[in-house]
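**Student:** sequence unknown, structure follows:
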């Protein structure tokens, strides 16, 4: 599934890029990223940039390439999580997801442990 969303620069800056981030996923060339966006993606456009965000919702028990990509990103954002990048959304991935959501609430969505659109919109970027 692919979709396109057009946003003004102000909306993007306020809603998604409020924290200091790089504007491209660091692992854009990785197989995890490629496999994940093959499952579903949306393309966001601002006045000057566009980027791709996965649309696959992840929760406890999920097991796929998007979980591996999320684990990789959570390790960047939450280094103390020290997650194995194994594709299994277990208790440690759940705890790291909730820690990430708490840290970036409300931008990253509710603190529910589910990686949905709001969490993805923050998680795909890299901390500076």
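**Tutor:** Sure, I can see it. Quantities reported herein were computed from a predicted structural model and do not represent experimental measurements. Residues are numbered from 1 along each chain as shown.
**Student:** okay, CA-based contacts and neighbour counts for the rest of this
**Tutor:** Will do.
**Student:** against which helices or strands is the helix or strand harbouring residue 120 packed?
**Tutor:** In this assignment (DSSP states H and E), residue 120 forms part of helix 117-123. For helix 117-123, the elements it packs on are strand 50-54, helix 65-77, judged by 3 or more C-alpha pairs under 8 Å, 6 or more residues apart in numbering; DSSP states H and E.
**Student:** pick the most buried one from the ones you listed.
**Tutor:** Burial of the helices and strands packed on helix 117-123 is given as mean neighbour count (mean count of other C-alpha atoms under 10 Å); helix 65-77 ranks first at a mean of 24.
**Student:** and the angle for that helix with strand 50-54?
**Tutor:** Relative orientation of helix 65-77 versus strand 50-54 (axes from the mean of the first three to the mean of the last three C-alpha atoms, to 10 degrees): 110 degrees.
**Student:** for the next helix or strand after helix 65-77, which outside residues touch it?
**Tutor:** Where DSSP H and E defines the elements, the next helix or strand beyond helix 65-77 is helix 91-103. Around helix 91-103, the neighbours that count as contacts under C-alpha atoms under 8 Å, 6 or more residues apart in numbering are 59-60, 71, 74, 77-78, 81, 83, 108-115, 119.
**Student:** one more structure, for comparison:
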């Protein structure tokens, strides 16, 4: 369904081929150019530039595609809100694109042929991997990535420690730490946690924890528990 407009364009163009080969007096030849032009228009208008605040069928198509690729959109409703924005940014991070949250020609093209990430570690149940190089969090299950979240880890002066741990402690609510507010933190090493935050920039900006958007943590909360493996790597 994602490439329907392009397939329609190809099909219409192909249908015009035999008519072009007919004698000049044949009626179908005269209609070949208008049909092809219409097909090109359909292909172009089906993929408009989208950004936060956009609405409509193209946004629904985008959300469905991102959901199929396991990005944390939150729901398919045709409204380009904050969760869709963070899903787009996470997709751009994984695919090496500009992290602007805008779906233009390059992002649409990458959605056709996306990088499909794989977890580094395999566990019989759920596990969490923070990829610091890409600034994303993977929720994996049985060796398969089942959800991809936008994230922001520790900045250069307060880097996030790398290593292999498990969730040791959880708080279901806001936690006021010395360095700020943490929403539903899942502590994996000393005071370091994967937690929700109201600010998740496109670059490393935290004091060492791994931030994800608050709504994303709400959707992730029921999946993580004490003992869930956590892997942090670059």
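**Tutor:** Arrived safely. Worth saying up front: this structure is predicted, and the values here are computed from it rather than measured.
**Student:** on that earlier part again, can you add distance to residue 31 of the first structure and give the helices and strands packed on helix 117-123 of the first structure back as JSON lines?
**Tutor:** Shown next, in JSON lines, are those (distance: least, C-alpha to C-alpha, whole Å):
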{"stretch": "strand 50-54", "distance to residue 31 of the first structure": "14"}
{"stretch": "helix 65-77", "distance to residue 31 of the first structure": "8"}
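**Student:** wait, doesn't residue 61 of the second structure sit right on residue 3?
**Tutor:** No - applying C-alpha atoms under 8 Å as the test, residue 61 of the second structure and residue 3 come out as separate, 9.9 Å apart.
**Student:** name the SS class of the residue nearest to residue 174 of the second structure when sequence neighbours are not counted, please.
**Tutor:** Nearest in space to residue 174 of the second structure, with sequence neighbours left out and distances taken as C-alpha to C-alpha, 6 or more residues apart in numbering, is residue 183 at 4.6 Å. Applying DSSP: H, G, I helix; E, B strand; the rest coil to residue 183 of the second structure yields a three-state assignment of strand.
**Student:** aligned partner of residue 183 of the second structure in the first structure?
**Tutor:** By TM-score structural alignment, residue 183 of the second structure lines up with nothing in the first structure.
**Student:** okay, now residue 54 of the second structure: neighbour count?
**Tutor:** Neighbour count for residue 54 of the second structure, taken as other C-alpha atoms under 10 Å: 14.
**Student:** wait, what's in contact with the aligned residue in the first structure for it?
**Tutor:** Using TM-score structural alignment, the partner of residue 54 of the second structure in the first structure is residue 62. Residue 62 of the first structure makes contact with 87, 88, 89, according to C-alpha under 8 Å, 6+ apart.
**Student:** so what's the residue count around the residue mapped onto the last one from the second structure?
**Tutor:** This means residue 89 of the first structure. In the second structure, the residue equivalent to residue 89 of the first structure is residue 80, according to TM-score structural alignment. As a burial measure, residue 80 of the second structure scores 23 neighbours (other C-alpha under 10 Å).
**Student:** ok, residue 80 of the second structure touching residue 57?
**Tutor:** No - counting by C-alpha under 8 Å, residue 80 of the second structure does not reach residue 57; the two are 10.9 Å apart.
**Student:** okay, and the common contacts of the two?
**Tutor:** Going by C-alpha under 8 Å, 6+ apart, no residue sits against residue 80 of the second structure while also sitting against residue 57.
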